[in-house]
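Peer 1: what follows is a predicted protein model with its sequence.
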Amino acid sequence: MTPSQTPLLDALKWRYATKKFDPARRIPEETWETLEHSLSLTPSSFGLQPWQFLVIRNPEIRTALRAESWGQAQLTDASHLVVFTVKKNLEEEDISRWVARLGEVQSTPLEVLAPLQSIISGFVAPMDTDQRRAWNTRQLYIALGQFMTAAAVLGIDTCPLEGINPAGYDRVLGLEGTEYATVVACAAGYRAEDDRYAAMPKARFAREAVIRHI
């Protein structure tokens, strides 16, 4: 194993779903900026990025969200909280907006990108609204995984939170009637010294049980 590979595996072994955060420790702003950047770099199918990530800084809102999360303390004790929201539909204007952005960044005329837009539109068109939302939601979990991995590499603890009431989150966050909806949340910060889960061995099946070489 080369030295460049060791830190990544060490970080993945070190991370765990933190149950108890130290409310007195805050993530430095520079480090948080890096984590936000990692979110914006998340890959998605065709690059469409059908999501918005809500960084909840308001303590009153975080308290209200805790009430929609079975009272889990991570909501209010962690340094930062991110709510991962998904686009409920995907329409032609969304595709056009992305293709325009692609052309801008890569200095490519839209007429050159027209075949790509046709391919994307042809893929999306047969889906109904529920299928599009499900497709978008599956991609959102790529963002969650990337965020948690980036955090671990930077020495930041995280806890993904699916034990929440998404409809309650939408109400608290003013998402009702918008094009976005809550899927999952993730708290980030630093583990408390007395979090007993931090010292527990990580239980995973052996690689041979979950990886097959064909």
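Peer 2: That came in fine, so what should we check first?
Peer 1: please count neighbours and contacts with C-alpha atoms only from this point.
Peer 2: OK.
Peer 1: A strand includes T182, no?
Peer 2: Yes. Per DSSP: H, G, I helix; E, B strand; the rest coil, T182 lies within a strand segment.
Peer 1: before we move on, which element is the closest residue in space to it that isn't next to it in sequence in?
Peer 2: In space, and not counting its chain neighbours, T182 is closest to T85: 4.3 Å by CA to CA, 6 or more residues apart in numbering. Element membership for T85, per DSSP states H and E: strand 80-87.
Peer 1: against S96, how distant is the residue nearest to the spatial centre of the chain?
Peer 2: Nearest to the geometric centre of the chain sits L144, at 2.8 Å (CA atoms, centre = their mean). Counting by CA to CA, to the nearest Å, the gap from L144 to S96 is 26 Å.
Peer 1: from what I see, the residue nearest to T182 and L54 are in contact.
Peer 2: Yes. Between T85 and L54 there is a contact under CA atoms under 8 Å: 7.5 Å.
Peer 1: the more surrounded of the two?
Peer 2: Neighbour totals were compared for T85 and L54, and T85 leads with 24 against 14 (other CA atoms under 10 Å).
Peer 1: try this one next to it:
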Amino acid sequence: MSFDILKKLEWRYATKKFDATKKVSSKKITILKEAFNLTATSYGLQPLKLVVISNPKIIKDLVPLSYNQGQVGNASHIFVICIENSIDAKFIKKYFDLVNKARNTSRDILKSYEDYLIDNFSKKTDEEITIWAAKQAYLTMGNLLTVCAVEEIDACPIEGFQPDQYDSYLNLSAKGLQSVLVMAVGHRSVDDAFSELKKVRRGVDEIVIDLE
């Protein structure tokens, strides 16, 4: 099984040209949505939301907001990973309501940890919270890319876009969100030259330090 996973990771690459005639199935998209929801985040708070776009017009309109990158325009779906603008006591209390419901753990037991998190976040600046939340977005991106590889869904992670323009066009600010990362998904075009290039990595011996 582990060898199969490594083969899948060798197979994946940052797709530069998708086949616009091939759409990712709704079943596969559902798997990616579930994987997003199951991704680990700091404290389990999930300060994120995922916008999944399949509407061709919206995708087309996002191209100029993504520095005219072709993989945006010919993707099957565009995933926009967003962070919540308000991580406050109310948000944290809502999380502990979920813990209480899912695990049937009394609020008395949860209270000390809940109070700790509320106090901890109340002392952070808005900038510190934004940076923290953005780190969680990167965690989900990494997980989604791995799941895409396992499911043989082609994908391209994108930082090169205009967040303010995305937020305005997709009305994210009104939803209390701001875009952090974009991921285009689809199926690679047969004439995407990048699909044939050998993967370049520094090597395990160079980037891993074993302390035995």
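Peer 2: Great, that's in hand. Please read these numbers as outputs of a predicted model, since none were measured by experiment.
Peer 1: what residue of the second structure matches up with the residue nearest to T182 of the first structure?
Peer 2: Applying TM-score structural alignment, one finds that T85 of the first structure aligns to C82 in the second structure.
Peer 1: identify the residues contacting its match.
Peer 2: Going by CA atoms under 8 Å, 6 or more residues apart in numbering, C82 of the second structure touches 48-51, 137, 177-181.
Peer 1: what about burial for the residues you listed, which qualify?
Peer 2: 48-50, 137, 177-181 (16 or more other CA atoms under 10 Å).
Peer 1: now the residues you listed as JSON lines including distance to V99 of the second structure?
Peer 2: Output for those, formatted as JSON lines (distance: CA to CA, whole Å):
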{"residue": "L48", "distance to V99 of the second structure": "17"}
{"residue": "K49", "distance to V99 of the second structure": "19"}
{"residue": "L50", "distance to V99 of the second structure": "21"}
{"residue": "A137", "distance to V99 of the second structure": "22"}
{"residue": "L177", "distance to V99 of the second structure": "23"}
{"residue": "Q178", "distance to V99 of the second structure": "26"}
{"residue": "S179", "distance to V99 of the second structure": "27"}
{"residue": "V180", "distance to V99 of the second structure": "27"}
{"residue": "L181", "distance to V99 of the second structure": "28"}
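Peer 1: K27 of the second structure: which of those is nearest?
Peer 2: Taking CA to CA as the measure, K27 of the second structure lies nearest L50 of those, at 16.8 Å.
Peer 1: host element of whichever residue in the first structure pairs up with that closest one?
Peer 2: Superposed on the first structure with TM-score structural alignment, L50 of the second structure falls opposite F53. Using DSSP H and E, F53 of the first structure falls within strand 51-55.
Peer 1: next, the mean deviation of that strand compared to the second structure.
Peer 2: Here strand 51-55 of the first structure, set against the second structure after superposition, deviates by a mean of 0.4 Å using mean CA distance after the TM-score superposition for the first structure.
Peer 1: distance between that strand and the chain's centre?
Peer 2: Chain-centre distance of strand 51-55 of the first structure: 8 Å, with CA atoms, centre = their mean, to the nearest Å.
Peer 1: in the second structure, which helix has the most residues?
Peer 2: Assignment by DSSP state H gives helix 126-150 as the longest helix of the second structure.
Peer 1: in the following helix or strand past it, what's buried?
Peer 2: Moving toward the C-terminus from helix 126-150 of the second structure, the next helix or strand (DSSP H and E) is strand 154-158. Using 16+ other CA under 10 Å as the test for burial, strand 154-158 of the second structure gives 154-158.
Peer 1: of all these, which comes closest to N68 of the second structure?
Peer 2: Checking those against N68 of the second structure by CA to CA gives I158 as the nearest, at 12.1 Å.
Peer 1: what does that closest one correspond to in the first structure?
Peer 2: Using TM-score structural alignment, I158 of the second structure sits opposite L161 in the first structure.
Peer 1: quick one: contacts for its match?
Peer 2: Contacts of L161 of the first structure by CA under 8 Å, 6+ apart are 184-187.
Peer 1: repeat that for 7 Å
Peer 2: Shown in contact with L161 of the first structure (CA atoms under 7 Å, 6 or more residues apart in numbering): 184-186.
Peer 1: now it: closest residue in space that isn't a chain neighbour?
Peer 2: Using CA to CA, 6+ apart, the nearest residue to L161 of the first structure is A185, at 5.0 Å.
Peer 1: surely that neighbour is within a helix?
Peer 2: No. Judged by three-state DSSP, A185 of the first structure forms no part of a helix; its state is strand.
Peer 1: mind listing what it touches?
Peer 2: The contact partners of A185 of the first structure, taken as CA under 7 Å, 6+ apart, are 82-84, 160-162.
Peer 1: can you put those in a markdown table and add distance to E111 of the first structure?
Peer 2: Shown next, in a markdown table, are the contacts of A185 of the first structure (distance: CA to CA, whole Å):
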| residue | distance to E111 of the first structure |
| --- | --- |
| V82 | 38 |
| V83 | 37 |
| F84 | 34 |
| P160 | 42 |
| L161 | 43 |
| E162 | 43 |
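Peer 1: now do the SS call for A188 of the first structure.
Peer 2: strand.
Peer 1: quick check, it in contact with S79.
Peer 2: Yes. Using CA atoms under 7 Å, A188 of the first structure is in contact with S79, at 6.0 Å.
Peer 1: look at those two and report which has more neighbours.
Peer 2: Between A188 of the first structure and S79, counted using other CA under 10 Å, the more crowded position is A188 (26 against 23).
Peer 1: alright, calling it a day.
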